[in-house]
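K.L.:
sequence first, then the predicted structure:
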Amino acid sequence: MPNRLAHETSPYLLQHANNPVDWYPWGSEALEKSKQEEKPIFLSIGYSACHWCHVMEHESFESQEIADYLNEHYVCIKVDREERPDLDQIYMNAVQLLTGHGGWPMSVFLTTELMPFYGGTYWPPTASRGMPGFDQVLRAVVDAWANRRDVALQQSRILTERLQKIGLGTAESSEIPPGRVGMAVRQMEESFDPQHGGFGSAPKFPHTMNVDLLMRHFVDTRNEKLLPMATTTLDKMAMGGIYDHLGGGFARYSVDAYWLVPHFEKMLYDNSLLISNYVDAYRLTKSANYARVAKESCDYILRDMTDEHGGFHSTEDADSEGEEGKFYVWTPKEVDQLLGDPLIAERFRQVYDITVAGNFEGHSIPRLKKSIAEYAQEFGTTEQELRDEMQRAREVLFNARCQRIRPGKDDKILASWNGLMIEALAKAGATFNESAYIDAAQKAATFVLEKMTDDAGRLLHTYRHGTAKLSAYLDDYTYLASAMFALYEATFEPRWLEHSQKLIDTAIEHFYDTESGGFFYTADDHEQLIARNKDFYDHSVPSGNGVAALVLAKLGKLLGNAKYLQLAQETMSAAADVLQKHPIAAGQLLVAYDYLHQPDSEVVIAAADRASCGDLIHAIHNQYQPNTLFVLAIEGEDLGTSLEPLVAGKTLLDGQPTVYVCENFQCNAPVSATEYLDTLS
């Protein structure tokens, strides 16, 4: 018989609906049962694309013996970390304090008052590989609860006090010393891998916020050391196995230092942030390769990760048919049979490293060991001819791959991650003049705003199959506010700017800490948990406080709104300790700090109609100008009240499109669109 998870919408929870464990979702029923029966809670947190979550499920949660013991002695709660990041934050902090490390599956033992007293991550069912068995852990916790409960409760109280202190992130000082961006960049230099790109050693993750900061700081300083750190990282990732050379898009991370073997799961947020990186790198360098990678990744999202109603799905699994990476790997025999022509097949195998020995468990993950240009020279052909030949071959293999059994997909729609992808598609669509990307971004934005709100108009965090639920978190509001701003920049439609303001205003009303500054992760009317966090650090996604500060700074400068600018500065001050001690771990906050302290530059384009300034708009979208904001004022179009002060009195010269540039609190003389275009070339 299915357990209570059968009534949930999360694909991860539904994966466990037929376990013999008597799972409960997080909620009053389970929490009251724990209190009434004085049983400790076993809290298991994971997500659908997590390989080791699947392993622990198969080994332990499908074991009748272990399930019987769990059901007798514990109240068992299963949580999808993507649905409840608030719970995940709190109890991950607990596991890290208890063990010195964290990860998923996360396994935490709680008192009846929800305070953690023991925890860890993956345990095998019985002792092996130097790890205690899950069966041993369960018995030891039961023994402690039965015979040393006072000690367990005392430990849980001490631990909870530490969690509450960590969650507040109270700064010892609100002063931010100068040079924080430079310090973070120096730390990046120390950990940068000049041969393979990226930062640190294996496993190697895309540090997208740091790449963003490097490009911005390069524009600010023209320090020639900075851009190669960003471009080498982007080049090597695009060549490695972490990039899907057949279908586009990036896997979560590389298990090695040179981007060859990925952990094959594909996450919406990684691809959103990487698309933005590659679009910005194209704008900065005009490298066609960056444009290709960005477009292929956008196409992957539109093709494989877009819901019929317009939202974007969350993840694709690493496993298919019970094997990690099976969907993505090849043998020489398969390539030869599919491509037919021996010469083309041989070239493809050489270019994409498809060998008899393989580069992954006897199979081969397609990757480029050298550039296409280098292979073309080696083969005695032109780069374009080889690119065209490889493109046709990749299409053949891609079509064949489509006949394979796909990895599982988590098709829930998260407001926050959708915000990241809306922003990425808006930027890509504007830059490459691809209306399909902008259309998809606008459709997703409309979907979230219309279908993922409650009766009071407040955002909901998750949607699946017609059901939206769970009060939204800070990331939902700030990522979407940033996405709406990006949609305004891409389309110059004032409605998106208005949505950006409404979202950030709601975040201020319900999440802002009026006493100490900064934003809490949960709203003032959210379910009361044992701690209320403020998150200043970047993780796999940018910190909500960092995104909030950047949106506030942009809106404040564009609209001349002193309140927004003050709140952005207060958020920075609340994060002063983080920026002083660990700036490299807060790249998004540093991006906001850098933007807030750069000279103002707002550009108003006045025109009779959009057609007359199309070339200018396209040129603007092709430039990397992270510190410049643009407004389009078309005669007769309603810009709303917010933009009126900025556009007032800005008329056309001789009836032609006219550009007004305001910098450092002063406005320059208006120039024609032609003259302004000359300054961009």
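P.N.:
Thanks, I have it. Numbers count the residues shown, from 1 in each chain.
K.L.:
C-alpha from now on. contacts and neighbour counts both.
P.N.:
OK.
K.L.:
gap between Ala67 and Tyr74?
P.N.:
10 Å (C-alpha to C-alpha, to the nearest Å).
K.L.:
against that first model, consider the following:
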Amino acid sequence: MNTDTTLAPRNRLAGETSAYLQQHAGDPVHWHPWGEAAFAEAHRLDRPILLSVGYASCHWCHVMARESFADPATAAAVNEGFIAIKVDREERPDIDGLYQQALQLLRRGNGGWPLTVFLSPQGVPFYGGTYFPREASGGQSALRDVLASVSTVWTERRADLARQDEALIAALSAALPQPTGSPLDPSVQEEAIQQLAVAFDARHGGFGGAPKFPHPTDLDFLLQLDSDIGTPSPRAMALESLRHIAEGGLFDQLGGGFFRYSVDPAWNIPHFEKMLCDSAMLLPLYADAWRASGEALFRRAAELTVDWALREMRSDDGLFCSALAADDANGREGGTYLWEASALRDVLTPVEWDLCAAHWGLIDPPGFEGKFWHLRVSRPVEKLATMLGQPADAVQAVIDEARSRLLVRRDERGRAAHDGKTPTAWNALMVSALAHAGAVLGRSDWLAAARTTFDALRAARWREDIDGADRLQSLPGIDGFLDDHAFLLDAALTLHETAPHDGDLGFAARLAEVMLLRFEDDARGGFFFTAHDALPLFHRSKPALDAATPGGNGVAARALIRLARRTGNTRYVNAAERCVRLFAATVRADPASHTRLLMAARWLDEGR
């Protein structure tokens, strides 16, 4: 092994614009941003690369930073044996997505953040995990022990690592979808419904256990079926889940908007970061749930969510910021949102306290660390109104007044830190959400907000290239990925359908042409996540899995079908059909994880 130690002893993140990278600019670790310089240094020194991927609002990223990356002894071990690269996953979703996929193959388990992966100088990962503590505990190895083991393997077992690299690349290539030529038949949709029914939590709503995510694409799929057939029926699963989520701690009962996920199956205590994409995905579902049921709970959840987005997430340029941190200014998880009973009593009148304490569970034992309350609906307004013999509207009015004053008091404590990034894909999701929910709930102001953000995206991110070709940026200076194009195309069509302006369809057609030109696989169908002319990674993926946000291929296919219906251009529907056929076997293998593609297949059948 080359023992040259001429690596410049400095952290190279100070000039980066990412809030996450800036958070690490003072670390004693000699971080590089992702780029050719870091890989050239790894080649020159014959060192493995420590790749750390996270984001500014990530609680466990901050924990690992405090424990390890700010620790001089751990930093010295990193600096002596590795080239360290720090990546913001919201800035480079292509890097994050690829190495998350690779980690799942290497470890036969789930990924997450912080993502901690060790690479060869060629960029191929050979070992990794997520959060590693400073000291070994709970079956987790300490980061310094991992560093030592990886250094030993790198020095003594290089031939084994080379063989593993070849096997990993082969496995990733084998995971790419292969065209079968056969379409998806309606039975696959029924299989998806059955999968979700098996995973459905009949007691608390949602799917699976803790940690529990809201699964918005699954809920949307069930709600769009508009069916009460089956036990439980698709509509019942969707409405019951949305009801529990809106009443639980995953929803911010004072400020609106949704947290990332719940640490318990009953939605009581969330992981306290708030990300724009989560609320953007859930907002239109609550509008549709209100339309399907007429329940005031659903409308109120939608209204409070939009209020939150416009109040706390809107930047001066009309775009929406990406996230709010889980930790408060003192590094305390959830500190922005947690209450002691005495602090609540100081703000509320006796009547308000009596109602709100019953409504939000303040008369129950504290749910966070045994001493703090995180507000959730313990007793619904309708139940309290019946108990008190009062009209539900009167009880709700008292609670709403209390909510307003508690929110003011909470803001005085300081809001959670913003990540000021404004990703195109997530802003496009919010445009679609505002436009759809605004139309369903009759809110012209939401339609206007959607238009403002859409126009801001076009002004800030749509560019004429020097060769005359249009290009879309994901963030300033970063070329757009598939999700940016597909989600913005979907947003343009939703806005055109709800509050049309001249030029909407023309722009949608131009955007579709760019997406087809730069991302479609002409030979096999479907869309790559990165553009044909992007700087290559060691593997190029075609994402279809619906997760916190829907898979880009499913969104692209659905948007192209919608555009074909509006314009009559068969090229768009043909591309959508190639895409759906390409992923047919993938969808059949796990239909509930690919509901956007299932919807696209249904739309194609309806158009025949």
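P.N.:
That came in fine, so what should we check first? Every value quoted in this text rests on a predicted model; they were computed, and no experiment measured them.
K.L.:
coming back round to it: and for Ala67 and Tyr74 of structure 1, which residues touch both?
P.N.:
Counting by C-alpha atoms under 8 Å, 6 or more residues apart in numbering, Ala67 of structure 1 and Tyr74 have no contacts in common.
K.L.:
before we move on, which element is the nearest residue in space to Ala171 of structure 1 that is not next to it in sequence in?
P.N.:
Closest residue to Ala171 of structure 1 apart from its sequence neighbours, by C-alpha to C-alpha, 6 or more residues apart in numbering: Asp577 at 5.3 Å. Here Asp577 of structure 1, judged by DSSP states H and E, is contained in helix 576-581.
K.L.:
to which residue of structure 2 is the residue nearest to Ala171 of structure 1 aligned?
P.N.:
Using TM-score structural alignment, the equivalent of Asp577 of structure 1 in structure 2 is Ala585.
K.L.:
Ala202 of structure 1 too?
P.N.:
Aligned by TM-score structural alignment, Ala202 of structure 1 pairs with Ala210 of structure 2.
K.L.:
A strand includes that match, no?
P.N.:
No: Ala210 of structure 2 is assigned coil when assessed by DSSP: H, G, I helix; E, B strand; the rest coil, not a strand.
K.L.:
ok, it - contacts?
P.N.:
262-265.
K.L.:
same check on Ser44 of structure 1?
P.N.:
Ser44 of structure 1 neighbours (C-alpha under 8 Å, 6+ apart): 76-79, 105-108.
K.L.:
next: Gly380 of structure 1.
P.N.:
Neighbour list for Gly380 of structure 1: empty [criterion: C-alpha under 8 Å, 6+ apart].
K.L.:
that one maps to what in structure 2?
P.N.:
Here Gly380 of structure 1 is matched to Gly389 in structure 2, going by TM-score structural alignment.
K.L.:
mean per-residue distance, the helix holding Asp577 of structure 1 versus structure 2.
P.N.:
Comparing helix 576-581 of structure 1 with its match in structure 2 after superposition yields a mean distance of 1.1 Å (mean C-alpha distance after the TM-score superposition for structure 1).
K.L.:
what's the mean distance for whatever helix or strand comes next after that helix versus structure 2?
P.N.:
Following helix 576-581 of structure 1 in sequence order, the next helix or strand is helix 587-596 (DSSP H and E). Once fitted to structure 2, helix 587-596 of structure 1 is off its aligned match by 1.8 Å on average (mean C-alpha distance after the TM-score superposition for structure 1).
K.L.:
residues in structure 2 aligned with helix 587-596 of structure 1?
P.N.:
Going by TM-score structural alignment, helix 587-596 of structure 1 sits over residues 595-604 in structure 2.
K.L.:
checking Gly358 of structure 1 next. Helix, strand or coil?
P.N.:
Per three-state DSSP, Gly358 of structure 1 ends up coil.
K.L.:
what of Lys86 of structure 2?
P.N.:
Once three-state DSSP is applied, Lys86 of structure 2 turns out strand.
K.L.:
conserved subset of the contacts of Ala210 of structure 2 in structure 1?
P.N.:
Of these, the contacts whose aligned counterparts also meet in structure 1 (both residues aligned by TM-score structural alignment, their matches' C-alpha atoms under 8 Å) are 262-265.
K.L.:
need these in CSV with secondary structure, neighbour count and distance to Ser18 of structure 2, can you?
P.N.:
Shown next, in CSV, are the kept ones among the contacts of Ala210 of structure 2 (DSSP: H, G, I helix; E, B strand; the rest coil; neighbours: other C-alpha atoms under 10 Å; distance: C-alpha to C-alpha, whole Å):
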residue, secondary structure, neighbour count, distance to Ser18 of structure 2
Ser262, strand, 24, 27
Val263, coil, 18, 28
Asp264, coil, 14, 32
Pro265, coil, 20, 34
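K.L.:
sorry, back to before: from Leu184 of structure 2, how far out is the match of Asp577 of structure 1?
P.N.:
Per C-alpha to C-alpha, Ala585 of structure 2 is found 8 Å from Leu184 of structure 2.
K.L.:
the strands in the stretch 501-650 of structure 1, which residues?
P.N.:
For the stretch 501-650 of structure 1, applying DSSP state E, counting those that start in this stretch gives strands covering 601-607, 629-634.
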